[in-house]
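**Q** one predicted model, sequence on top.
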Amino acid sequence: MTEYTIAILGAGIGGLGMAAKLKKEGKSSFVVLEKADAVGGTWRENTYPGAACDVQSHLYWYSFDDQQPDWTRLYAQQPEIRQNVESFVERYDLAPHIRLNAEVNRAEWDHERGRWLIGTTAGEQIVAEVFVGAWGQLNRPSFKGIEGRESFRGASFHSAQWRHDVDLAGKRVAVVGNGASAVQIVPQIAGDVASLTVFQRSANYHVPRMDRAYDQDERQLYRGAARLLESREAFFAEHESWVGAMKLDANPVLDEFYRIARELLETQVPDAELREKLWPDYPLGCKRVLVADDYYPALMRDNVELVTERIAEVVPEGLRTRDGAVHELDVVIYATGFETLSFLGDLEITGRDGRSLRDVWHDGARAYLGTTVSGFPNLFLLYGPNTNLGHNSIILMLECQYDYVLQALRTRAETSAVALDVRREAMHRFNDRLQETLRGTAFAGGCTSWYKTADGHITNNWSGSVGEYQEAMRTFRLDDYEVLQPATA
């Protein structure tokens, strides 16, 4: 049994940033528990062709890092992001705090001693006074109920589990899905395969990416902290101005996004019938708006076909659609996204009075400020419920949470508390207001998305701007927390 003050679950962007902030605060009694054999989170797992960030690289990094990356492109690609993550770990000397191949499957609050008992699949137990969950929202591949996958005679895999041993050249390939991963994959492989069939369930809005490499003069310029900060702040302001596009009510920003998306479609897709298949029938922002320049042109290739008929089942020869047609294939790539609504995967977390977090969240995940949950003392979530965005960089939200956790740690020390537990009424009050505000956003629009449950409870997205979240997180309000002493822990 190993004891720490703080245990962090996950060595992705979220968990590593928290670890670095702890180091900058002079704290050393912490551990980062990672199920895989390397750091990087989503940037370790997603190695598919074309994998890249859809936020500009200058905005997609920690603002507190004294040595900002020397980005080579406007939009960084997966290998560069992963390399910078690994460099970050080295520069902050985080490796001694990271335990790889340590998959956590349970965490239980010890009422008597006021601490978390954290277990791994290997049977180890870690004890920590504070437990920080940084396991992310997009790391549990989903196949959306597609039946018969095991019957397929060819090669098949999820986009987040890319099989680099499968040569696609000259093959009949299917990409199931047309979301954020698919629009990066399709243009990369379309020129190599014999045929490519893209199966679309519902269309997405696309806006131009306009990616490009930075030349050497630009890179030299951005190596200066002042110019890089200026670029970062400009991108931040631009993205913040887009929040109107996430609203249901008509406004100039939303109108402009509709115009840009329609113009891109009409410019790149000359066929009117195909354009209608590619134009969504739900409000912009209800699903993730995609940033892509080359997806539509890829669909124009003679060897690429868009299929909008629903898949009925996987058969040995390929995919059977509901109209009875069998699409014969050699390789099936499932770009079908992730299971997001549970927020837990197989992890079991038990809080006060033996309450299971899975049971508490049975009708949708909720947390106070997306970070703490009543009945689970000293548990802090990073990128938790309602902290996803449709318009800006998630790292900005994470940095608010880092500072909030540090405030909580200081408050805990100042009050000599064993633990802090957010009051149930404070959590419900926050979430009631949040859901009311979310009803006026596109996330509540008439579509099925990974943002919300079947009954319409929006679990994943924040309701407004990053600035509003920063303001909400600026001060740790002790009145909203129960201070637990040894006898009450």
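**A** On my side now, so go ahead.
**Q** switch to C-alpha atoms for all contacts and neighbour counts from now on
**A** Fine.
**Q** helix or strand right after the top helix by length along the chain?
**A** The single longest helix within the chain, with elements called by DSSP state H, is helix 394-414. Note on helix 394-414: by DSSP states H and E, the next helix or strand toward the C-terminus is strand 419-422.
**Q** on that earlier part again, and the longest helix of the chain, what's buried?
**A** 394-409, 411-412 (16 or more other C-alpha atoms under 10 Å).
**Q** so what's the residue count around D255?
**A** 13 (other C-alpha atoms under 10 Å).
**Q** what helix or strand is it located in?
**A** helix 252-268.
**Q** give me the buried positions along that helix.
**A** The neighbour-count check on helix 252-268 (16+ other C-alpha under 10 Å) flags 253-254, 257-258, 260-262, 264-265, 268 as buried.
**Q** before we move on, what about stretch 55-63?
**A** 55-62.
**Q** stretch 89-104 too?
**A** Those buried within stretch 89-104 under the rule 16+ other C-alpha under 10 Å are 89, 94, 97-100, 102-104.
**Q** element containing L221?
**A** helix 216-222.
**Q** could I get the buried residue list for that helix?
**A** Buried residues in helix 216-222 (16+ other C-alpha under 10 Å): 219, 222.
**Q** which strands and helices sit next to it?
**A** helix 225-240 (3 or more C-alpha pairs under 8 Å, 6 or more residues apart in numbering; DSSP states H and E).
**Q** now do the contacts for L33.
**A** Neighbour list for L33: 7-11, 98-100, 102-104 [criterion: C-alpha atoms under 8 Å, 6 or more residues apart in numbering].
**Q** any idea how far it is from V85?
**A** 16 Å (C-alpha to C-alpha, to the nearest Å).
**Q** same question for E45.
**A** 13 Å.
**Q** follow-up on the earlier one: tell me what the helix holding D255 is packed against?
**A** strand 206-207, helix 272-278, helix 295-299.
**Q** out of these, which gets nearest to A122?
**A** helix 295-299 (43.2 Å; C-alpha to C-alpha).
**Q** second structure follows, compare the two:
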Amino acid sequence: MDQFQDLHLADNERLRHLVDDPFADHPALDKLSPPLTSGDRVKFLIVGAGMGGILNAIRLVQAGFSADQIRIIEVAGGIGGTWYWNRYPGLHCDVEAYIYLPMLEEMGYVPPQKYESAIGIRSYLISMVKKYGLEDKIMFRTQLDGLQWDDSIQAWKADMRTGRGENGQEESILRVNAEFVFLTVGLFPLPQVPKVPGLAGFEGPMFHT
């Protein structure tokens, strides 16, 4: 991986800003009541609000746990994981929707096309969150930095950073205790760019796909 630059760790400020979330409605997010505050103890902490995180949360509710016992943290400004970040025109999933989308029977949903659009998938995931009462259990713009088991309190100590304000750049530190932690961050959680000579000095428009 020596040929790639992790954008979160880039020395160049312009490259580092390629990881900013262009889709987040920061003023609206700032008005939300945070579902987590430092010192909280929760039953279940789920890291990631993509399909895996949402499905794990719903399965817990179906197993008889209360949505109030669940908290989800998500680095992005919204739900969807890869379907939140990838939005180029015409994007569709290359797996049949009847196989790819979970819980179609429970949701009473029939995909409108064989290969569902990215917009349709994201909308479906949002509807799942609403149906199972998880909307206010997700803390957006929040990054997990560390996880350590504490035997004295029989819980995981989760260290995280959460953002507010323009581009979520006003960061604060949180430490939350959780009895169970689900890591559902997917395969590609850290955006990268190739180490192309001169890339950092390029003065034209740049964006990360």
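**A** Looks like it came in fine. Because the structure is predicted, anything quoted here is derived from the model rather than measured.
**Q** tm score of chain vs chain?
**A** Laid over one another, the chains give 0.71 as their TM-score (TM-score structural alignment, normalised by the length of the second structure), with 159 aligned residues with a C-alpha RMSD of 1.6 Å.
**Q** what's the longest helix of the first structure aligned against in the second structure?
**A** Under TM-score structural alignment, helix 394-414 of the first structure has no counterpart anywhere in the second structure.
**Q** what's the angle from that helix to helix 225-240?
**A** On the basis of axes from the mean of the first three to the mean of the last three C-alpha atoms, to 10 degrees, helix 394-414 of the first structure is oriented at 100 degrees to helix 225-240.
**Q** and the longest helix for the second structure?
**A** The second structure, longest helix under DSSP H: helix 118-131.
**Q** with the first structure superposed, average distance for it?
**A** Compared with the first structure after fitting, helix 118-131 of the second structure has a mean deviation of 0.7 Å; criterion: mean C-alpha distance after the TM-score superposition for the first structure.
**Q** which residues of the second structure does the helix holding D255 of the first structure align to?
**A** Counting by TM-score structural alignment, helix 252-268 of the first structure has no counterpart in the second structure.
**Q** same question, stretch 95-103 of the first structure
**A** Counting by TM-score structural alignment, stretch 95-103 of the first structure corresponds to residues 135-143.
**Q** so how far is the matching stretch off the chain centroid?
**A** 8 Å (C-alpha atoms, centre = their mean, to the nearest Å).
**Q** H58 of the first structure reaches R232, doesn't it?
**A** Yes - between H58 of the first structure and R232 there is a contact under C-alpha atoms under 8 Å: 5.3 Å.
**Q** re earlier: of E45 and V85 of the first structure, who's got more company?
**A** When neighbours are counted by other C-alpha under 10 Å, V85 comes out ahead of the other of E45 of the first structure and V85, with 24 against 18.
**Q** can you show me the strands along the second structure?
**A** Listed in chain order, the strands of the second structure (DSSP state E) span 4-6, 41-47, 70-73, 138-139, 142-150, 155-164, 170-183, 192-194.
**Q** what's the average distance of the fourth one to the first structure?
**A** Aligned to the first structure and superposed, strand 138-139 of the second structure gives a mean residue distance of 1.7 Å (mean C-alpha distance after the TM-score superposition for the first structure).
**Q** which elements pack onto that strand?
**A** So strand 138-139 of the second structure, by 3+ C-alpha pairs under 8 Å, 6+ apart, packs with strand 70-73.
**Q** can you tell me what part of the first structure the strand it packs on aligns to?
**A** Counting by TM-score structural alignment, strand 70-73 of the second structure sits on residues 30-33 of the first structure.
**Q** average offset of the matching stretch relative to the second structure?
**A** Stretch 30-33 of the first structure sits 1.1 Å off on average (mean C-alpha distance after the TM-score superposition for the first structure).
**Q** list the residues that contact the residue most central in space within the second structure.
**A** Nearest to the mean C-alpha position of the second structure, counting by C-alpha atoms, centre = their mean, stands E74 at 3.4 Å. By C-alpha under 8 Å, 6+ apart, E74 of the second structure lies in contact with 47-49, 138-143.
**Q** of the residues you listed, closest to H208 of the second structure?
**A** Using C-alpha to C-alpha, the contacts of E74 of the second structure come closest to H208 of the second structure at R141, 18.0 Å.
**Q** chain neighbours aside, what residue packs nearest to the closest one?
**A** V75 (4.3 Å; C-alpha to C-alpha, 6 or more residues apart in numbering).
**Q** any idea how far that neighbour is from A28 of the second structure?
**A** Taken as C-alpha to C-alpha, the span from V75 of the second structure to A28 of the second structure is 16 Å.
**Q** verify the contact between W149 of the second structure and K157 for me.
**A** Yes - with contact defined as C-alpha under 8 Å, W149 of the second structure and K157 form a contacting pair (6.1 Å).
**Q** so those two - more neighbours on which side?
**A** For W149 of the second structure versus K157, neighbours defined as other C-alpha under 10 Å are more numerous around K157 (20 against 14).
**Q** what's the counterpart of the more buried one in the first structure?
**A** With TM-score structural alignment as the criterion, K157 of the second structure matches L117.
**Q** contact partners for that match?
**A** By C-alpha under 8 Å, 6+ apart, the neighbours of L117 of the first structure are 107-110, 125-128.
**Q** so which of those is the most crowded?
**A** Within those, most neighbours by other C-alpha under 10 Å means W109, with 29 neighbours.
**Q** quick check: G186 of the second structure vs V47 of the second structure, distance?
**A** 10 Å.
**Q** so the two - more neighbours on which side?
**A** Set G186 of the second structure next to V47 and count neighbours by other C-alpha under 10 Å: V47 wins out with 25 against 14.
**Q** aligned to the more buried one, what sits in the first structure?
**A** Aligned partner of V47 of the second structure by TM-score structural alignment: L9.
**Q** who touches its match in this structure?
**A** 15, 32-34, 104, 131-135.
**Q** can you lay out these as TSV showing distance to R275 of the first structure?
**A** Putting the contacts of L9 of the first structure into TSV (distance: C-alpha to C-alpha, whole Å) gives the following:
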residue	distance to R275 of the first structure
G15	42
V32	48
L33	47
E34	44
V104	46
F131	49
V132	46
G133	43
A134	40
W135	38
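**Q** check contacts around the residue nearest to E171 of the second structure when sequence neighbours are not counted.
**A** Using C-alpha to C-alpha, 6+ apart and skipping the chain neighbours, the partner closest in space to E171 of the second structure is G163 (4.4 Å). When contacts are counted by C-alpha under 8 Å, 6+ apart, G163 of the second structure touches 141-142, 169-172.
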